[in-house]
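J.: need the 3D shape of this:
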Amino acid sequence: MTEPTPEQLATELVDLLDVEELDTDLYRGKVGNDGFGRVFGGQVIGQALQAAQRSTDAPKIAHSLHAYFMRPGAEELPIIYRVVRDFDGRSFATRRVIAMQKGQPILNMACSLQTPEGGLAHQDAMPDVPPPEELKSDRELRLAMMDEIPERFRHQFLRPRMIEIRPVTPRSWLHPVKQEPRQSSWFRVVAPIGDDAAMHRAILAYASDMSLLGTASLAHGVSWMTHKLQSTSLDHSVWLHEDFRADDWLLYTTDSPWAGHARGFNRGKIYARDGRLVASCAQEGLMRLRE
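T.: Modelled structure (predicted):
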């Protein structure tokens, strides 16, 4: 079977996050094809953000979102997004988005949008890490261990992805060891996607769920491939600070300051290649070990 080209994969991602307007403040998200049986959380966040952005007139742009996952989404069903316009002011607007399948909410999200303005400014410095050109992609690393991957995981673990990831310090999925719960990786869409800034924000929100959840497990030397580890996102927050392009390299640095009571807390910072801090993230996830 011929693998899709990078351009086809990028088009697939844009199409996935391009929600359809059914009626005023009512949108439908397309079905994904991850093949895991349940919808990837980043897809729901990205589509919900698009619904909030579509319901708000320019020049206001999204600067933060806070989401709670309530039920796993069924991968074979479209998701309906209902937007509630809680506030429309001169500088800010606030939206609530309810994502539903079969009449039941699977995610609630609050989103704030702001008219751009200047102000006092500072930021954390970008970590000193090797550039992406010096690193192997996540897929290259996985293909190198193909023979070790259990058959039931092989297809999904090795398939081409819409987001290319190049880890700075690759983790071992098959032979995990206890280590400091922090990691860094470069990521970008695999091909150019045009200049729609709202779509770039939606893609960052989508990708922000790809490296965050597993950070807490690094401290305990466990992996979903080698342990009976039940993990899923419970909530997810993103703050959008500066303009960026999701088809240019972005550095995602994550750390986990705490875990306990079957939950792990994770934080993330996303930098553009020029050193600007363009987004910050936080997430608490279920981390239940069933040995």
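J.: all contacts plus neighbour counts: C-alpha atoms, from now on.
T.: Fine.
J.: what comes up buried for the helix or strand hosting Met199?
T.: Per DSSP states H and E, Met199 falls inside helix 197-207. Buried residues in helix 197-207, defined by neighbour count with 16 or more other Cα atoms under 10 Å: Met199, His200, Arg201, Ala202, Ile203, Leu204, Ala205, Tyr206, Ala207.
J.: separation between the last one and His261?
T.: In other words, Ala207. Going from Ala207 to His261 by Cα to Cα, to the nearest Å gives 27 Å.
J.: which residue lies farthest from the center of this structure?
T.: Distance from the centre of the chain peaks at Arg90, with 30.0 Å (Cα atoms, centre = their mean).
J.: please give the structure of this sequence too, so both can be compared:
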Amino acid sequence: MNPYKVIFNQIKRGACVFAGGRACSLPDLLKGVEKLDKHCSRFRSTNLMEGIVASQRIFGGQMIGQAIYAACSGTMHSEALVPRSLHVSFMKGGNVNHPLLFVMNDNYKDNLRRHCTVSVMQKDTMVISINMSLQKPETEESTFHEDSIPPSPQPEQLPKHDSWFHSYLKMRDADELDYMIIDMMTKGLSHTFDNREVDEFYGDDLQLPRNVFWVKAHESVDQREPALHHAIVSYISDSLMIAAALRPHVSLFSNVSQIASLNHCIWFHQKRFNISDWMFRLSSIRYWEAMVSPGKIGNDSNSRSFDSYGSQFMDTLTTALE
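T.: Reported below is the predicted structural model:
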């Protein structure tokens, strides 16, 4: 098949991202790390994606997802590992014009698990640091964490959203500039996923600092690579949780001067899940103020069968000009 036709079909169904001036599938983007040594301790990435269009800043979710894939595949185990938990500290923003270097340092490793620190470097400067706990996927049945979720319409009953904010921007009679800002913030991130927001949880208060929605990847992701599903969940969680932090500032979008992730923690309750299936996510911010908000955002995620597959927690900083 003509490769250009393949890319066109991917764009049409929302199954690709744009990085480094070209289109590629999301799995290929996260797997696009080059091994630099035989000890699997150093990897490089040159195909980098902007978090905000024309900002030149690398999307933090890409760095986390690529670090997970590199750490899980760069092991000496006969079976690839999957992450159990990770703690990400963002030091500074990365630039899409310079390659990233992923440096793995093992703190502990045996036949079943690995604890490592991944330093993501750019031009000899650390961009983010990740402490990661990895383990083998269990082949036998294990105990799954279960959690109840609020009654919700099924995703097929909900409309698609071009952007997480379009629905209530319209209700607030927002001006064109607000729409442009939101589109710029989410372009290249959200269109690779099918998002169905559950608006009924907000009632009359559209500025409640939480997001409730169904989400799944547009394309089918290979089930033979469980670590790739963990990487994709981590990739999208950064922007999904930021969305909750921005809700209290819906009237200030045109004045927002800074949006940054500070710390990001993820705990995976299951070793195998499918990002191509519908998942229910609830993100809520613990603390916020009107103008400057260091928000602590919690996120619980459940599969459609209501098995809990992960919990996330993130510190964010949102600054708005008076």
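J.: give me the TM-score for this pair.
T.: Aligned and superposed, the two chains score 0.85 in TM-score terms (TM-score structural alignment, normalised by the length of structure 1); 286 aligned residues with a Cα RMSD of 3.1 Å.
J.: one step back: wait, what's in contact with the residue farthest from the centre of structure 1?
T.: By Cα atoms under 8 Å, 6 or more residues apart in numbering, the residues touching Arg90 of structure 1 are Thr115.
J.: that one should be in a strand, yeah?
T.: No: assigned with DSSP: H, G, I helix; E, B strand; the rest coil, Arg90 of structure 1 falls outside any strand and is coil.
J.: trace Ile297 of structure 2 over to structure 1, please.
T.: Aligned by TM-score structural alignment, Ile297 of structure 2 pairs with Asn266 of structure 1.
J.: what's near enough to touch its match?
T.: Neighbouring residues of Asn266 of structure 1 by Cα under 8 Å, 6+ apart: Leu212, Leu213, Thr215, Ala216, Thr254, Asp255, Ser256, Pro257, Trp258, Ala282, Gln283, Glu284.
J.: ok, so of these, who is nearest Gln156 of structure 1?
T.: Within the contacts of Asn266 of structure 1, the smallest distance to Gln156 of structure 1 is 18.0 Å, found for Leu213 (Cα to Cα).
J.: surely the closest one meets Leu234?
T.: No: assessed by Cα atoms under 8 Å, Leu213 of structure 1 is found out of contact with Leu234, at 9.7 Å.
J.: and for these two, which residues touch both?
T.: Taking Cα under 8 Å, 6+ apart as the contact rule, the neighbours common to Leu213 of structure 1 and Leu234 are Gln283, Glu284, Gly285.
J.: coming back round to it: quick check: closest non-adjacent residue to the match of Ile297 of structure 2.
T.: In this structure, Asn266 of structure 1 finds its nearest non-sequential neighbour in Ser256, 4.4 Å apart by Cα to Cα, 6 or more residues apart in numbering.
J.: check contacts around the aligned residue in structure 2 for that neighbour.
T.: For Ser256 of structure 1, the aligned position in structure 2 is Ile285, judged by TM-score structural alignment. For Ile285 of structure 2, the contacting residues are Pro209, Arg210, Ala244, Ala245, Gly295, Lys296, Ile297, Gly298, by Cα under 8 Å, 6+ apart.
J.: secondary structure class for the fourth one?
T.: What it means is Ala245 of structure 2. helix.
J.: what's the neighbour count on it?
T.: The local packing of Ala245 of structure 2 (other Cα atoms under 10 Å) involves 30 other residues.
J.: just give the closest residue to the spatially most central residue of structure 2, not the sequence neighbours.
T.: By Cα atoms, centre = their mean, the mean C-alpha position of structure 2 lies nearest to Ile236, the distance being 2.1 Å. Spatially, and ignoring its direct neighbours in sequence, Ile236 of structure 2 is nearest to Gly61 (6.2 Å; Cα to Cα, 6+ apart).
J.: tell me the contacts of that neighbour?
T.: Residues in contact with Gly61 of structure 2, defined by Cα under 8 Å, 6+ apart, are Ser234, Tyr235, Ile236, Ser237, Asp238, Ser239.
J.: so can I have CSV of the residues you listed showing distance to Phe102 of structure 2?
T.: Listed next are the contacts of Gly61 of structure 2 as CSV, based on distance: Cα to Cα, whole Å:
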residue, distance to Phe102 of structure 2
Ser234, 17
Tyr235, 16
Ile236, 20
Ser237, 20
Asp238, 19
Ser239, 22
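J.: hmm, who's touching stretch 20-38 of structure 1?
T.: Applying Cα under 8 Å, 6+ apart, the contact partners of stretch 20-38 of structure 1 are 15-19, 39-40, 43, 47, 51, 55, 72-84, 156.
J.: whereabouts in structure 1 does stretch 83-93 of structure 2 align?
T.: By TM-score structural alignment, stretch 83-93 of structure 2 lines up with residues 62-72 in structure 1.
J.: counting neighbours, which bits of the matching stretch end up buried?
T.: Per 16+ other Cα under 10 Å, stretch 62-72 of structure 1 contains these buried residues: Ala62, His63, Ser64, Leu65, His66, Ala67, Tyr68, Phe69, Pro72.
J.: can you check stretch 127-138 of structure 1 too?
T.: So for stretch 127-138 of structure 1, counting by 16+ other Cα under 10 Å, buried means Pro132, Leu135, Ser137, Asp138.
J.: now swap in stretch 268-280 of structure 1 and tell me
T.: Buried, per 16+ other Cα under 10 Å, within stretch 268-280 of structure 1: Gly268, Lys269, Ile270, Tyr271, Ala272, Arg273, Gly275, Arg276, Leu277, Val278, Ala279, Ser280.
J.: please apply the same query to stretch 158-172 of structure 2.
T.: By 16+ other Cα under 10 Å, the buried positions in stretch 158-172 of structure 2 come out as Asp162, Ser163, Trp164, Phe165, His166, Leu169.
J.: ok, back up a step: show me what the helix holding Met199 of structure 1 is packed against.
T.: helix 6-17, helix 41-54 (3 or more Cα pairs under 8 Å, 6 or more residues apart in numbering; DSSP states H and E).
J.: tell me the most buried of these?
T.: Counting by mean count of other Cα atoms under 10 Å, helix 41-54 has the highest mean neighbour count of those, with a mean of 26.
J.: what residues in structure 2 pair up with it?
T.: Residues 60-73 of structure 2 are where helix 41-54 of structure 1 aligns, with TM-score structural alignment as the criterion.
J.: gap between the two ends of stretch 208-225 of structure 1?
T.: End-to-end distance for stretch 208-225 of structure 1, by Cα to Cα: 21 Å.
J.: ok now it, how far from the chain's centre?
T.: 14 Å (Cα atoms, centre = their mean, to the nearest Å).
J.: do the same with stretch 80-93 of structure 2
T.: Taking Cα atoms, centre = their mean, one finds the center of stretch 80-93 of structure 2 at 12 Å from the center of the full chain.
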